[in-house]
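1. Predicted model, plus sequence, below.
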Amino acid sequence: MGTIGTLTLVLVLAPAAAIVLILLIGRPRAAEMLNLAASALSLLAILGILAAKPTTELTFWGDYVVIDGLGTWTILCAAIVYCLASVYAVGYMRLLGEEGRLPRFYALFAGFGLSTLVGPMMNNAGLYWIAIELTTLISTFLVAFEREAASIEAAWKYIIVVSAGISLALLGTVLFYWSGTFVLGPTYDMTWKALQEIAPRLNPSLVSLAFLLVLIGYGTKVGLAPMHTWLPDAHSEGPAPVSALLSGALLNTAMVGIVRYLAVADAAGIATLARGTLLALGAFSLFVASMFIVRQKGLKRLMAYSSVEHMGVIALGFGFGGPLGTAGALYHMLNHSLNKSLMFFGAGAVMRAYQTKRISRIRQVMRQLPMLGALWLAGAVAITGAPPFALFLSELAIIRAGLAKSNYALVGLMAVLLVVIFVGFLNHFRAMYFEEDEAGARTIAPVSLWCLLPMGLALVPLLVMGLWWPQGLWEHFQQIAQALDATRPTGGAP
C-alpha cells in the first residue's frame, strides 16, 4: 500500500474509530477528547500526504479511492476546519447545558467530519454522489441539535431543498453514465479519468444537459444562488462548530464535484456553455449576497450570506479557469475555510455572551470581550477581502484571471459588488463595536480559552498567507490546473 495509502487509511479510520468509541463509552468528556484526537490525526494524515508530494494520481482499493491534487487540497481544507471546530466545540458545547446528549453530538460531528473528508477522494461519480448525500443526512441532525423550533424548521428546510438538488445531480450522473455507454459499452467504471478521456466522443447535447443538472444539483449543496435558500437558515440555527464545518468544509466538498464535471465538459467541447453558466451563477451569488449582507439583522445569517458570497467568488475563479483562475479559486477555498471558521467561532461566542442573535442588541464588543473582540474584528476585515489578509490575494488572482480572459464587464461587476459587501459587512461591525449600548452596563461572562484558541490559530495563517504566497503552493495549483485541463497553458507565479 505504501506510505500514502497508509496515511489515507489513517485519515479515514481516525474519525470512524472515534464514532464507535464515543458511542461505546458514552461519557461527555471522553467524547470531546476522542473527537478532538480524531480530528488532529486526520489533519496530520493529510499533511503527511501533501508532504509526500505524489507526482501522479494514485488510486487505491479497486480504483474507488483517488489521491490527486484537487482532492487532497479539498481534504486539507476540510481537515483544518474539522480540527479547529473540534477544539472550539469543547468550550462552546459545554455552554448549552446538554451534557447527557454530548456523546451523541460528538458521534454525529465526527461522522460529519468523516463524510467531508471522504467525499473528495471518491474516484467514482456515483460513489461521490453517495458521499455528498451522506453529508446531508448526518448534518441535518446536527443543524437540529438544539431542538428549538427555529433549528428544527431549518433542518427540515435544509434536507428538503438540498435533497431536491442532489436528486437533480443524481439524474445528471445517470445521464453522464448513459452517454458513456455509447462509447464504452453497457457497463464500465465511471471514474473521473474515464469520463474525461471519453468526453470528446460523447454526444454534446446529452453532455450539456447532464452537466447543467449536476451543476444545479451540486450548486444547491454549494449554496450558489438562487439555490442557496437552505444555507442562511441551516448555518444560523445550528451550533457554531457545526456552522463552521458546514461553511468551511462541506461547501468545498460539494464544489469538487462541479470542478470535476467542469473538466469533463471542457474535454467534451461544451466549455462555453459550462463555464458561462458557472460564471453566471457565481456573479448572481455575489449579487444576492451583497443585497442581503447590507440589510442583515441576524448575526449568524450575516456570516451565512458571506458564505454565499465567497462560494460565488470561487465559482468565478473556476469559471474563468486557466492557471490564475484555478490557483485563485483553490487559494480562496483554504482562505475562506480558515476565515469563515474564525467568524462563526466569534459569532457563536458573542451570541452566548450577549444571549441574542440580533446585531442591534450587540454593542461595545471590544470593551466587553477584549481578546475575542480583537480576533473577531481582524477576521471581519479579512473576510471582506481587505489587505494584508489572504483573501485579498486570492480575490486579486481571480480578478486577474478574468481580465486575462477579457471578461471586463464581469470583473467590473465583481469589483463593485465586493466593495458593496466590504462597506455593508463592516458597517455591522462598526455598530457592534462602537455604538453605545442602549441596555446600559451589563455583565458579560468571559469566553473560554477553548473558544479563543482556534480563532487565533485561524487568524495567523490568514495574515501570513496574505503577505506571502508560497511558491510551493503555486506549483501545486499549477499541477491541479494541468490535470483538470491539459490543453490550457501554464504561466509564472502571480
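-> That came in fine, so what should we check first? Numbering: from 1, shown residues only.
2. hey, let's count contacts and neighbours off CA atoms from now on
-> Will do.
3. what about the helices in the stretch 251-400 of the chain?
-> Here the stretch 251-400 of the chain has its helices, by DSSP state H, counting those that start in this stretch, at 251-267, 271-294, 299-320, 322-354, 365-368, 370-383, 390-404.
4. Presented hereafter is structure B, for comparison with structure A:
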Amino acid sequence: MITMTNSIIKILPESFLIMSIILTPILSGILVTIFKKKRFLEIFSVLSTAFILFLTFFLFLYIVDFKKITLFNEFFYVDSLSMVVLLLISFVSFVSSIYSVNYMGKQYQDGLVDDKHLVRYYQGFNIFIFTMILVPIINNTGLLWVAIEATTLISVLLIMIYVKEDAIRSAWKYLIIATVGLSFALIGTIFFYYANIHDPLSTVQPEEDKINWTNMLQNSKLLDPMIIKIAFIFIIIGYGTKAGIAPMHTWLPDAHSESPTPISAMLSGVLLNCALYGILRFHLISSGSIGEEYSANLLVIFGLLSVAIASFSILFQKDMKRMLAYSSVEHMGIITLAFGFGGLVGIYGAILHMINHAIVKPLMFFANGKISQKYETRAMSKIKGIFTIMPVTGVMFLIGGLAIIGLPPFNIFLSKFMILYSGFSSNNNILASTVLIILLTIIFIGFIRNLVMMSFGKPKTQIDNGELGTLSIIAMGLLVVFIIILGMYIPEPLDTLINDAVKIFKVV
C-alpha cells in the first residue's frame, strides 16, 4: 500500500490535503452567503462535504502507511488518533448535508424557516464543520481549546435557528454550561503548560513550543506530578462538560432536542468525540507523567456515572429526541469507561465504539426527524405503526435501534463485547464491569419497549402512507450499510488505523 500512497501523495501532497480540508468549508460558507438561492445552498454544502470526505480518505491512506504528519513546524499534527476523529467528522458531515436537503426543505416548505434563516443554517453548517476539523489537527493545546470553544459558539446559533422560545432557552443553557465547563478546561491547559515550562529542559527548548501537545508528551516524565493531578481534574471536568459526561451533561438533552435534526446528528456523532479527544490527549500526558492509574480511575468513575444517569433517564423518557440525547450520554460514558479500563482490547474497543456510535446515532436522529415530521409530534406515546406508514424509514429506524442497544449482528455489539471483555479481564475492573452490565440491561428494557411500541401497532390518527424525501433515505441507507459491515468485518486499513491509535496509548 505504501507504493500506492506514494503515488497519491505525488499528486496530492499532505500539505495540500490538510489545507484543502480546512479551507473547503470556509469557501462553501462564503459561497452560500453570496448565492442565497435555496438550490445553491444545498448544492454547495453537499459538494463541499463530499470533497472533504474525498480528501480525508486519501489522508487516511497516508496516515495508515506513514503514521503521522506534521506541518508548519508542527503547528498541524495528525496521527492515527487524530485521523479517527477527522474521518468521523468528514463522514457524518457528508451524510448530514445530504439529509439536510430534504429535512430543511420540508421545514422551509412548512414555513418553519424562511429564506434568511435557511441561509443562516447553511452558513452555520459549514462553519461548524470548519471548527470541528480544527480540533484533531491542531498541535497547540491552547488553540485546541479555542477550536472546541468555537464549536460551542457556532452550534449555539444553529440550535436557535428556529427562533422559538424553547430553542433559545436551550441554546442559552448550552452556552452558559459549556462555556463555564470549558473555562475549567482552559485552567487545566494552563496548568499543563505551567508544568512544562518549569521542567529542567526549559532553558533548552523554546517556551512557545511548550504548549504543543507533542512537546508536553515528550517531557511528560519531567512534569511536576502534583500539578498534573490537579490539571487533569480541571481537564476532565472542562472537556467532559462538552463531551456530555455526567454530571456535567445537563445541557445536552435540551440542546439535542431543540436543534435541527442534522445538527443533532453532528452534535452527537462527532462534536462529543471532539471534546473527548481533548481529554484523551491530556490523559496521555498525565499517564506519561504519573502513570495511567490516576487518570484512568477518573475516566472509569465519570464513565460509569454517565451510564448510570443515562440508564434511568432513558427508562422513563417520553420524548423520542430526548431519549436519543440521553443515549449519547450513555455511549460517551461507555467510551470513557473503556479508555479507563485500558489494555489492548479495552482501548481498541473504545476507539471502535467511537466509530460505531458516530455511525449509528446519526441514523437514529435522521429516522427520528422524518418520523417526527410525518407524525407531527416527538411524543413516543403518539407514534404507532411506523412500519405501516413509513416502511423503509421504519426498517432503518428498527435497525438503528437494535444497533444502539448492542444487539448482533450490528456494529455496536462488537465494540461493547470488547469493552466488557477488557473489563472482566482485569481484577480491578470486575465490579465496574458488573455494574455496567446491569445498567445496560436497564437501557435495553427502556429502548426495546419504545422501539416495539412505535414500530408496530395501528396509528392513533389518520396519516397518509409514504416516505419523506429520497435523499434522506439515501443518507440513512449509507449509515445502515456501514452498521451492518462493521458488525461483521473491520476492513484492514481501518483495523490498521485503530491498532496504530492504540499504540499511541503505549499499549502493546
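-> Nice, thanks for sending it over. Just so we're clear, the structure is a prediction, and the values are computed from it rather than from any experiment.
5. TM-score for this pair?
-> For this chain pair, the superposition-based TM-score is 0.96 by TM-score structural alignment, normalised by the length of structure 1; 486 aligned residues with a C-alpha RMSD of 1.4 Å.
6. could the helices of the stretch 251-400 of structure 1 go into TSV alongside mean neighbour count and distance to M455 of structure 1?
-> Output for these, formatted as TSV (neighbours: other C-alpha atoms under 10 Å; distance: least, C-alpha to C-alpha, whole Å):
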stretch	mean neighbour count	distance to M455 of structure 1
helix 251-267	24	20
helix 271-294	21	22
helix 299-320	28	15
helix 322-354	26	5
helix 365-368	18	15
helix 370-383	21	7
helix 390-404	24	15
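7. any chance of those helices in TSV, with distance to W156 of structure 1 too?
-> Listed next are those as TSV, based on distance: least, C-alpha to C-alpha, whole Å:
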stretch	distance to W156 of structure 1
helix 251-267	19
helix 271-294	22
helix 299-320	17
helix 322-354	22
helix 365-368	33
helix 370-383	29
helix 390-404	33
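8. closest one to L50 of structure 1 among those?
-> helix 322-354 (14.4 Å; C-alpha to C-alpha).
9. tell me what the closest one is packed against?
-> With contacts taken as 3 or more C-alpha pairs under 8 Å, 6 or more residues apart in numbering; DSSP states H and E, helix 322-354 of structure 1 sits against helix 69-93, helix 240-245, helix 299-320, helix 370-383, helix 390-404, helix 449-467, helix 471-484.
10. Make CSV from those helices and add distance to L413 of structure 1 to it.
-> Output for these, formatted as CSV (distance: least, C-alpha to C-alpha, whole Å):
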stretch, distance to L413 of structure 1
helix 69-93, 28
helix 240-245, 28
helix 299-320, 12
helix 370-383, 19
helix 390-404, 11
helix 449-467, 24
helix 471-484, 25
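11. Nearest approach to V162 of structure 1 belongs to which of the ones you listed?
-> Nearest to V162 of structure 1 among those is helix 299-320 (14.8 Å), distances taken as C-alpha to C-alpha.
12. Distance from the chain centre to the closest one, please.
-> Relative to the chain's own centre, helix 299-320 of structure 1 is displaced by 10 Å; criterion: C-alpha atoms, centre = their mean, to the nearest Å.
13. State the span of structure 1 onto which stretch 329-342 of structure 2 is aligned.
-> Per the alignment by TM-score structural alignment, stretch 329-342 of structure 2 matches residues 308-321 in structure 1.
14. again with stretch 475-485 of structure 2
-> With TM-score structural alignment as the criterion, stretch 475-485 of structure 2 aligns to 454-464.
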